[in-house]
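J.: A structural model of the following input is requested.
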Amino acid sequence: MAQIITPLTVVDIEQETQAFDSNKNIPLSFFNDHVVRVGVMTEPFYWHYHPNSDETFLVTEGILLIDLEDRTVELKPGQLFTIPANVNHRTRPLGGRSVNLTFELAGMETVRNTELT
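T.: So this is what the prediction gives:
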C-alpha cells in the first residue's frame, strides 16, 4: 500500500500505482493547504461536487472521462483539466483503467449529487 511521500522525495507514479487493479485514491504529498493524490480508476465515480475547492486532474495513464452536466471531457496522458468549486461532475475511465493526479484543497468536501445518474 502506498504511503504519504515526505518532502524532498522522488515519487515514481508508475511504481506507486502498479499493484492496484480497483479504484484507489491515495494522497502522495501535502503542500501549503493542498494535497496531491494519485487516483487509479477502474469504474465510474458517482456524481458529486466540491463546495470548498477546485479540483485539477492530470492524466498519467489511460483515458479519463469527466462528465459535466452539459458535456464530457476526454483527457489523455499529459492533459490537465480543472473543475471549479460547486460544479457537478463525475469521473470514469475509458477502457479498463486510468491513472491521474489530482490537486485539491487538503480539507476538500465532497457532496454526492443523487439527482444526477
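J.: use CA for all of it now, contacts and neighbours both
T.: OK.
J.: residues in contact with the residue nearest to the spatial centre of the chain?
T.: Residue closest to the average C-alpha location in the chain (Cα atoms, centre = their mean): residue 102, at 4.3 Å. The contact partners of residue 102, taken as Cα atoms under 8 Å, 6 or more residues apart in numbering, are 35, 36, 37, 38, 39, 55, 56, 57, 58.
J.: Next, the second sequence, to be compared with the first:
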Amino acid sequence: MKAISLTEKFQLINEHWRPKVVAELNGQAVKLVKFEGTFPWHHHDREDELFLVWRGAMTVEFRDRVVALKAGEMCVVPKGIEHRTKAESEAEVLIFEPAATRNTGNVEDEIFTAPDDVKL
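T.: So this is what the prediction gives:
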C-alpha cells in the first residue's frame, strides 16, 4: 500500500505499444502504455478492456464507428468486439483488464505483440 506516481511511471516507458503493469487487484491488471500510430485490428474472446487517456488523445476504432478520447476520458471495449487503437501523436494511456490478457488479443504480431506481465 503505497502511492504510485503515474507521471514518474510513464517517464520510465520509452517504447510504444508495450503495456507495463503498475498494479494488480482481483485478477485485474492496471497497465500503462504509450501509443503512437495505428495498432492492428483484433479482439479479445473473454476479456473486456478499459482505455483511460492520461495525456494526449487517441481513438478506439470499431468496424462501424470511431470513439475519440482525450485526457481524462475513457472507453470500455466489450469482449469479442473487433477494434484497434490509434494516436496521431504520442498518448499516455491506462488499460484495465484481466492480468493474463495479451495486448493483441486473437492476433499474434511480431511487431505489436508485447511480452506478458512486464512490471514497472
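J.: Can you calculate the TM-score here?
T.: The TM-score (TM-score structural alignment, normalised by the length of structure 1) is 0.82; 106 aligned residues with a Cα RMSD of 1.8 Å.
J.: thinking again about what came up before, quick check: the aligned residue for the residue nearest to the centre of structure 1 in structure 2?
T.: Structural alignment (TM-score structural alignment) places residue 102 of structure 1 against residue 95 in structure 2.
J.: On the secondary structure side, give me the element for its match.
T.: strand 83-98 (DSSP states H and E).
J.: try residue 7 of structure 2
T.: Using DSSP H and E, residue 7 of structure 2 falls within helix 6-11.
J.: for that helix, packing partners?
T.: strand 28-38 (3 or more Cα pairs under 8 Å, 6 or more residues apart in numbering; DSSP states H and E).
J.: equivalent range in structure 1 for the strand it packs on?
T.: Under the criterion TM-score structural alignment, strand 28-38 of structure 2 matches residues 34-44.
J.: May I see the buried residues of that stretch?
T.: 35, 36, 37, 38, 39, 40, 41, 42, 43 (16 or more other Cα atoms under 10 Å).
J.: ok, now stretch 97-112 of structure 1?
T.: Buried residues in stretch 97-112 of structure 1 (16+ other Cα under 10 Å): 97, 98, 99, 100, 101, 102, 103, 104, 105, 106, 108.
J.: Now do that stretch: distance from first to last residue.
T.: End-to-end distance for stretch 97-112 of structure 1: 23 Å, by Cα to Cα, to the nearest Å.
J.: One more: stretch 38-54 of structure 1?
T.: 16 Å.
J.: quick one: contacts for residue 108 of structure 2?
T.: Going by Cα under 8 Å, 6+ apart, residue 108 of structure 2 touches no other residue.
J.: re earlier: who are the contact partners of the closest residue to the residue nearest to the centre of structure 1 other than its chain neighbours?
T.: The shortest distance from residue 102 of structure 1 to any non-neighbouring residue, by Cα to Cα, 6 or more residues apart in numbering, is to residue 57 (4.6 Å). Residues in contact with residue 57 of structure 1 (Cα under 8 Å, 6+ apart) are 80, 81, 82, 100, 101, 102, 103.
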